[in-house]
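Enquirer: I'll drop the sequence and a predicted model, then ask my questions.
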Amino acid sequence: MKHLEENTLSVSTIYNGKIIDVEVQDVSLPNGSTSKREIVKHPGAVAIIAVTKENKLLLVRQYRKALEKVIVEIPAGKLEKGEDPKESAVRELQEETGYESGSLRSIGSFYTSPGFADELIHLYVAEDLTFSKQQLDEDEFLDVLEVSLEEAEQMVLNEEIHDAKTVYAVQYLQLQQLLTK
């Protein structure tokens, strides 16, 4: 695959933020030309497909400034520096929904926008849920929803669910349902 690789010639960090850093990289292309790449550096994240004993999917409704609107998503959050993804999933589920999981398992990970960002989301399924106490971050405001798979499917069709990780979650649950029939 060497014939596809780009070699980094120089890196300039143009922004260091609380959540992301932004770099401009000068690269040499496989054909010998050079180009610039704008790269968003992100510490990674977790997302949780949380299913209650009543077979309801836990979702959160929150305002997303980048979109200038409220959207519905599965619980998720940024990894803290050096944090184990599974520990982050436990923390984020409890903070955002108030639920703790008796069974938490990894089902894989995926890149969100590999054309310009290195963010990797680790996806978990949480079951055997018990409610304890919601502990939102001080700058976090959201509503928790419990919906059936059929309701979630309709929300995808109506674009009430409109982000990739949550659509992925709904499709994962649909596939699991097909496999258990």
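Expert: That came through, no problem. Just so it is clear, the structure is predicted and the values come from calculations on it, not from any experiment. Residues are numbered from 1 along each chain as shown.
Enquirer: could you use CA atoms for every contact and neighbour count after this?
Expert: Noted.
Enquirer: give me the number of residues near residue 78?
Expert: Residues near residue 78, counting by other CA atoms under 10 Å, number 20.
Enquirer: residue 26 touches residue 6, doesn't it?
Expert: No. With contact defined as CA atoms under 8 Å, residue 26 does not reach residue 6; the gap is 9.6 Å.
Enquirer: I'd assumed residue 139 was in contact with residue 63.
Expert: No. In this structure, residue 63 is not within contact of residue 139 by CA under 8 Å, at 11.4 Å.
Enquirer: what comes up buried for the helix of greatest length in the chain?
Expert: Secondary structure of the chain per DSSP state H: the longest helix is helix 164-179. For helix 164-179, burial by neighbour count (16 or more other CA atoms under 10 Å) applies to 165, 166, 167, 169, 170, 171, 173.
Enquirer: I'd like the distance between the residue of the chain most remote from its centre and residue 12.
Expert: Most distant residue from the mean C-alpha position of the chain: residue 32, 36.1 Å away (CA atoms, centre = their mean). According to CA to CA, to the nearest Å, residue 32 and residue 12 sit 21 Å apart.
Enquirer: and the comparison structure, right after this:
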Amino acid sequence: MNFKVIKSNIVFEGKVFSVKVDDIQYNGSGNLATRQVAVHPGGAVVLPLKSNGKIIFVKQFRYPHNEFVVELPAGKLDKGEDPEKCAVRELKEETGYSPEKVVKLGKIYTTPGFCNETLHIYLAENLTEGEHAREEGEEDMELIEMTLQEAEEKIRNGEIVDAKTISGLMMFKLYNQD
């Protein structure tokens, strides 16, 4: 690091994220600067693969964009929660499916320029169907099944725009090449 933190303050604490403002000083020049960071607990993303080769997606309304978005099931980590447990929990809550096998595909930093969120991405296989337990606001969630090739076409034509989903699909594709 070429700087030191002079002062750090949480200026906003929300349900999903907080905002931290740091005053920093560069080592070489001594110049001062301010950094604003969205502090997020992280989350887990799960790519549920059915035995027929189809992937289960959810289509849900996303308030910031005021539209429905097709994405892989995902959710925020509870304090101290293991990311794999979060992935399994979110899969069950959003789709009703439970996996027999879970494999970590990797992790991503969603927006490293201003946010510390890390998303852990998992493959879930040998699925058992069950009842979902969606949270308030997720009642209109719809399940969509498609192959990897169909998903890639939806990325090409702009129907899948969610970054964690595109990343998860790429990680899955690379995992399958090994």
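Expert: Received, thanks. The structure displayed is predicted, hence computed values, not measured ones.
Enquirer: what does the residue farthest from the centre of structure 1 align to in structure 2?
Expert: Residue 32 of structure 1 maps onto residue 30 in structure 2, with residues paired by TM-score structural alignment.
Enquirer: next up, the contacts around that match.
Expert: Counting by CA atoms under 8 Å, 6 or more residues apart in numbering, residue 30 of structure 2 makes contact with nothing.
Enquirer: quick one on the thing from earlier: other SSEs contacting the longest helix of structure 1?
Expert: helix 149-157 (3 or more CA pairs under 8 Å, 6 or more residues apart in numbering; DSSP states H and E).
Enquirer: between helix 164-179 and the helix it packs on, find me the angle.
Expert: 140 degrees (axes from the mean of the first three to the mean of the last three CA atoms, to 10 degrees).
Enquirer: hey, where'd the strands end up in structure 2?
Expert: 3-13, 18-26, 32-39, 43-48, 55-62, 67-71, 74-76, 98-109, 118-128, 142-146 (DSSP state E).
Enquirer: need the winner for burial among these.
Expert: Of all those, strand 43-48 has the most neighbours on average by mean count of other CA atoms under 10 Å, namely a mean of 27.
Enquirer: corresponding residues in structure 1 for that one?
Expert: Under the criterion TM-score structural alignment, strand 43-48 of structure 2 matches residues 45-50.
Enquirer: for that stretch, give me the average deviation versus structure 2.
Expert: Stretch 45-50 of structure 1 differs from its equivalent in structure 2 by a mean of 0.5 Å after superposition (mean CA distance after the TM-score superposition for structure 1).
Enquirer: need the residues that contact that stretch.
Expert: For stretch 45-50 of structure 1, contacts defined as CA under 8 Å, 6+ apart pick out 57-58, 74-79, 85, 88-89, 93, 119-127, 129, 165, 169.
Enquirer: do stretch 129-143 of structure 1 as well
Expert: With contacts defined as CA under 8 Å, 6+ apart, stretch 129-143 of structure 1 is touched by 50-53, 60-63, 94-103.
Enquirer: ok, now stretch 76-92 of structure 2?
Expert: 41-46, 48, 73-75, 97-99, 102, 104, 120, 122, 130-133.
Enquirer: what's residue 132 of structure 2 aligned with over in structure 1?
Expert: For residue 132 of structure 2, the residue aligned by TM-score structural alignment is residue 134.
Enquirer: hmm, residue 153 and residue 170 of structure 1 touching each other?
Expert: Yes. With contacts counted by CA under 8 Å, residue 170 of structure 1 reaches residue 153, the gap being 6.7 Å.
Enquirer: how far away is the residue farthest from the centre of structure 1 from residue 6 of structure 1?
Expert: 10 Å.
Enquirer: kindly report the same for residue 64 of structure 1.
Expert: 34 Å.
Enquirer: residue 24 of structure 1 now?
Expert: Applying CA to CA to residue 24 of structure 1 and residue 6 of structure 1 gives a distance of 14 Å.
Enquirer: tally of neighbours for the corresponding residue of structure 1 for residue 73 of structure 2?
Expert: With TM-score structural alignment as the criterion, residue 73 of structure 2 lines up with residue 75 in structure 1. Residues near residue 75 of structure 1, counting by other CA under 10 Å, number 24.
Enquirer: ok, residue 75 of structure 1 to residue 66 of structure 1 distance?
Expert: According to CA to CA, residue 75 of structure 1 stands 18 Å off from residue 66 of structure 1.
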